[in-house]
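Undergrad: Here's my sequence, what's the structure:
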Amino acid sequence: MILTFALGAGLVSLVLAVSVYTISRGYLDVQRQRSAERQASADADFMRGRLAMPGASAQEVLTALDPPANTALLLRWEGEWFTSQASVGPGDLPADLVPAVTSGTQTTLPLNHDGRPFLAVGIPLPGGSGLFEIAPLEELQTTLAILRTVLAACGIAATLGAAALGMWASRRVLQPLRDVAGTAAQIAGGELDTRLERTHDRDLATITESFNSMVDSLQRRIERERRFFGDVSHELRTPLTTLVTGVGVLDRYSDDMPERSQRALRLVVNEVDHLRRLLDDLLALARTEAGLHHDPPEPLSMGELLAHTMADSNRSGELLVVAADCRVNGRKLALERAFVNLMDNADRHGGGLVGVTVQRVGRDVVIHVDDAGRGVPVDERERVFERFATGHTARGGTSGTGLGLALVAETVAAHEGRVRCTDRPGGGARFTVTLPCIDD
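TA: A predicted model of the protein is given here:
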């Protein structure tokens, strides 16, 4: 918008300046020519009267004239030339001027003498004679130069003024959009009580009210989902806990059962365990999306967090390599669960976890989780983070819930980070988590 205002004003200023200068120059040229012709006519009338007197000398009559400053006079009288200035002679006149004047025609022609502009006016006199007046145009040229400078300055000032006006107008026009964007960003960050301020501008009042109504509706829906989440988690956990406990009791006495019953019990145990893990992942994923967390964000050392996570999950600390550590602002439980899911994914579907590396790249901390499997095909590397990506999508695994990597992606995104899957140098898959550091 600023560029548009500036270009528009510049174009208008250019057109106006060229128009004003052209018209002014034409007018001043005409006025200067008329002034020179009037002066020359008056001088010619004076000379006609004086030369008609008996015994009049042409040179004395010419000398008696008082022309304007820097104006030279030449007189052709009875075939002879007389001049008021020794530096100007008949050879300095335009070639077409003398024949025209001696033939009885008043003529005005431009003249350039010693690099300076002049106007030569010829007035016929009796007997084929003539008076030639050479008037300077330097004053006119100076006036035109000043006019050009003033017009250029006005054009530049108008362009700069239009740019400033465009900046002010663009800020005023775009400010409501900035307010909407800022409010939307705050709402997306979890501040659901944020609203746009009411305005007295009738054009913006409708947008403000519609936006606030939309956010009110969104907040009510999220609150309903949160209540639904709490109800569902309670209703599902209670019977599932009972089922797990009952199956666990039966499993302890499985040796006393017939072989066929043992196989059936083993299937039930596996399915109940799968259902328990699926419910845990679903609830964790729903909690992450709804912004419900048991722990607030806090500064966390990634090296210490991963060491603690690997120790709690009974994994060897020798697999962890901390090349460069830094702290992140995160939720400890959520990040621990995300990295456990990555390690479990490596063990279940990637041939086993072979290493976890922590390093710093610029203002980010980068964590590599490597496995010893066959790797992930390029066309599957985005799909593995989708929900319920089981079967061939999860590298042939069927024991997972299909939510582990989806929960990782949601958790990392909630911490303003990103996760991706690539090839590990030497073979296998590498899952890379990048999180922003808070260290200076």
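
Undergrad: alpha carbons only for contacts and neighbour counts from here, please
TA: Noted.

Undergrad: give me the number of residues near Ala120?
TA: Neighbour count for Ala120, taken as other Cα atoms under 10 Å: 27.

Undergrad: what about the helices in this protein?
TA: All helices of the chain, identified by DSSP state H, fall at 2-51, 58-64, 97-102, 138-188, 202-252, 259-290, 302-312, 332-349, 404-414.

Undergrad: The last one: how far from the chain's middle?
TA: Between the centre of helix 404-414 and the centre of its chain there are 31 Å (Cα atoms, centre = their mean, to the nearest Å).

Undergrad: out of the helices of the chain, which comes closest to Phe431?
TA: Nearest to Phe431 among those is helix 332-349 (7.6 Å), distances taken as Cα to Cα.

Undergrad: re earlier: any chance of the helices of the chain in TSV, plus mean neighbour count and distance to His113?
TA: Below are the helices of the chain laid out as TSV (neighbours: other Cα atoms under 10 Å; distance: least, Cα to Cα, whole Å):
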stretch	mean neighbour count	distance to His113
helix 2-51	16	17
helix 58-64	16	22
helix 97-102	19	15
helix 138-188	15	12
helix 202-252	14	68
helix 259-290	16	89
helix 302-312	18	88
helix 332-349	20	91
helix 404-414	22	83
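
Undergrad: let's see this one next to it:
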Amino acid sequence: MRRRLRLPAWTATLTWKAAVFITVMCCALAALLGALVHVSVTRQTVDSAREKALERLTDVTEAYEAGEPLPRFAGVDPPGLPSALRGLATGGRRGTLVAKLDGRPVMWAAGPADGRALAVRVDYSLSARTISGLDKAIVGSSVLAIGATLLVGAFAVTRITRRLHLTAQVARRISAGDLDARVNDPRTRDPSRPEDEVATVSGALDTMASSLQGKLEREQRFTADVAHELRTPLTGLSAAAELLPAGRPSELVQDRVRTMRALTEDLLEISRLDARSEQADLDVHELGPLTERAVRATGTGAEVRIVRDVRVETDRRRLERVLGNLVANAHKHGRVPVVVTVDGPVVTVRDHGPGFPAYLLEHGPQRFRTESGGKGHGLGLTIAVGQSAMIGARLEFADAPGGGALARLTLPVGPEAPDDAP
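TA: Okay, here's the model as predicted:
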């Protein structure tokens, strides 16, 4: 199977396409104009030389009929006369033809003379040099015009593409969570200035970002306010539940109260992550022991395998929160055994259940959405993703080979301990 030739990435840019388009159009226009000028000037030059040659032929014909001697540029069946023109003259007709004589261009004119060809020649060197010089001038001026047009066009297109790149850069910043990013194109801020298409796109992006920012801020405030308002009655409800007589109803109430308190704390944590109001307390830790301690704290009995330990720069509390949520999610929605593996700065949590839902693999965790059939609000993995971003780690989700869900957490490596450290 033949492999398709893959062009470099820069050939897909608007600047490159515009440069190619301008070059092709300039070349086509230069070729068309050059051909028209060449044909027009050549025709005028040839017609002028033909008229001069025919005038000489008329004079020489009168001298030949009068029996006068012929000039040196004329003769009967002269050597070098083209055979096509000779045949035309012997056939009783007059004609002209440009040909070479001793390496020089000559305009021949011939007519009938007693069954032979009476011919004259006119030097065509100056006319040929004029046409050749004209062709060179056309080519040279076309190259200069194409170069100048290409430079001006590239400059104009670059100004447009620079604004498009800025708009794309701001869009990427917004998608990464920087909702304060704006293009602020001057054409959109000044109503007196006409807007082009790029300014229209930039203005639409800024409007969309402002609308999105306002909506998310309202949602964050609502989530935080609801969570804060729920904490006080839940605390009282929890205390009241402890006073209930022992029994199944009391256990059910206390279990529901614990679930509500956990949900409230998760909502508060998500609102703080969304607001980006917290800072990570980074320090250097041994990843293996830190992972073992975090897994033991879950009380799930997950297996920990340390293939290669390493020192990482992280926030211990936030990392334990991430690992705890991943292990708890694996036990809640997957199947045992759950294995936590430390291999350098990479920690993987694998279960042997049905794997992650398709929406999660494609779009990441979503709040209040689960499709595994178990209990949950979709907040555990959402918090894990947010806390991972806070400590500069990368959390990825995939289906494990052979079945099961696989969460991979890659942490930034810390400075190595010196060899002579106690």
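
Undergrad: In CSV: the helices of the first structure, plus distance to Thr83 of the first structure.
TA: Formatted as CSV, those follow (distance: least, Cα to Cα, whole Å):
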stretch, distance to Thr83 of the first structure
helix 2-51, 14
helix 58-64, 8
helix 97-102, 15
helix 138-188, 22
helix 202-252, 80
helix 259-290, 103
helix 302-312, 103
helix 332-349, 106
helix 404-414, 97
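
Undergrad: Thr393 of the first structure is nearest to which of those?
TA: Ranking the helices of the first structure by proximity to Thr393 of the first structure (Cα to Cα) places helix 332-349 first, at 10.7 Å.

Undergrad: Name the surrounding residues that touch that closest one.
TA: Helix 332-349 of the first structure is contacted from outside by 295, 297-298, 300, 305-306, 309-310, 313, 352-353, 369-373, 394-397, 399-400, 404-405, 407-408, 411-412, 431, using Cα atoms under 8 Å, 6 or more residues apart in numbering.

Undergrad: For Leu166 of the second structure, see how far away Gly177 of the second structure is.
TA: As for Gly177 of the second structure, its distance to Leu166 of the second structure is 17 Å (criterion: Cα to Cα, to the nearest Å).

Undergrad: Identify the residues contacting stretch 246-255 of the second structure?
TA: For stretch 246-255 of the second structure, the external contacting residues (Cα under 8 Å, 6+ apart) are Ser238, Ala241, Glu242, Leu244.

Undergrad: Hmm, the first one is touching Val257, no?
TA: Yes - with the criterion set as Cα atoms under 8 Å, Ser238 of the second structure and Val257 qualify as a contacting pair; they are 6.1 Å apart.

Undergrad: Grab the nearest non-local neighbour of the counterpart of Ala154 of the second structure in the first structure.
TA: When the first structure is aligned by TM-score structural alignment, Ala154 of the second structure is paired with Met167. In this structure, Met167 of the first structure finds its nearest non-sequential neighbour in Ile2, 5.3 Å apart by Cα to Cα, 6 or more residues apart in numbering.

Undergrad: The second structure: which residue goes with the one you found?
TA: Counting by TM-score structural alignment, Ile2 of the first structure lines up with Ala19 in the second structure.

Undergrad: likewise Val419 of the first structure?
TA: Match for Val419 of the first structure (TM-score structural alignment): Glu396.

Undergrad: Name the nearest residue to its match, ignoring sequence neighbours.
TA: The shortest distance from Glu396 of the second structure to any non-neighbouring residue, by Cα to Cα, 6+ apart, is to Arg408 (5.2 Å).

Undergrad: excluding its backbone neighbours, what's nearest Arg305 of the second structure?
TA: Thr341 (4.7 Å).

Undergrad: before we move on, back to that, what separates the match of Ala154 of the second structure from Leu160 of the first structure, distance-wise?
TA: Look at Met167 of the first structure and Leu160 of the first structure: by Cα to Cα, they are 10 Å apart.

Undergrad: Same question for Gly122 of the first structure.
TA: Distance from Gly122 of the first structure to Leu160 of the first structure, by Cα to Cα: 49 Å.

Undergrad: Could you find the counterpart of Leu279 of the first structure in the second structure?
TA: Aligned by TM-score structural alignment, Leu279 of the first structure pairs with Thr264 of the second structure.

Undergrad: close enough to count as contact, its match and Arg231?
TA: Yes - proximity of Thr264 of the second structure to Arg231 meets the contact threshold set by Cα under 8 Å, at 7.0 Å.

Undergrad: residues contacting the counterpart of the residue nearest to Glu396 of the second structure in the first structure?
TA: Aligned counterpart of Arg408 of the second structure in the first structure: Thr432 (TM-score structural alignment). Taking Cα under 8 Å, 6+ apart, we find Thr432 of the first structure in contact with Val366, Ile367, His368, Val369, Val419, Arg420, Cys421, Thr422.

Undergrad: Those into CSV, with extra columns for distance to Ser233 of the first structure and neighbour count?
TA: Listed next are those as CSV, based on distance: Cα to Cα, whole Å; neighbours: other Cα atoms under 10 Å:
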residue, distance to Ser233 of the first structure, neighbour count
Val366, 34, 24
Ile367, 32, 24
His368, 33, 24
Val369, 31, 24
Val419, 28, 20
Arg420, 30, 15
Cys421, 32, 22
Thr422, 35, 17
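
Undergrad: which among those residues gets closest to Ile207 of the first structure?
TA: Scanning those for proximity to Ile207 of the first structure, where the rule is Cα to Cα, the winner is Val419, at 37.0 Å.
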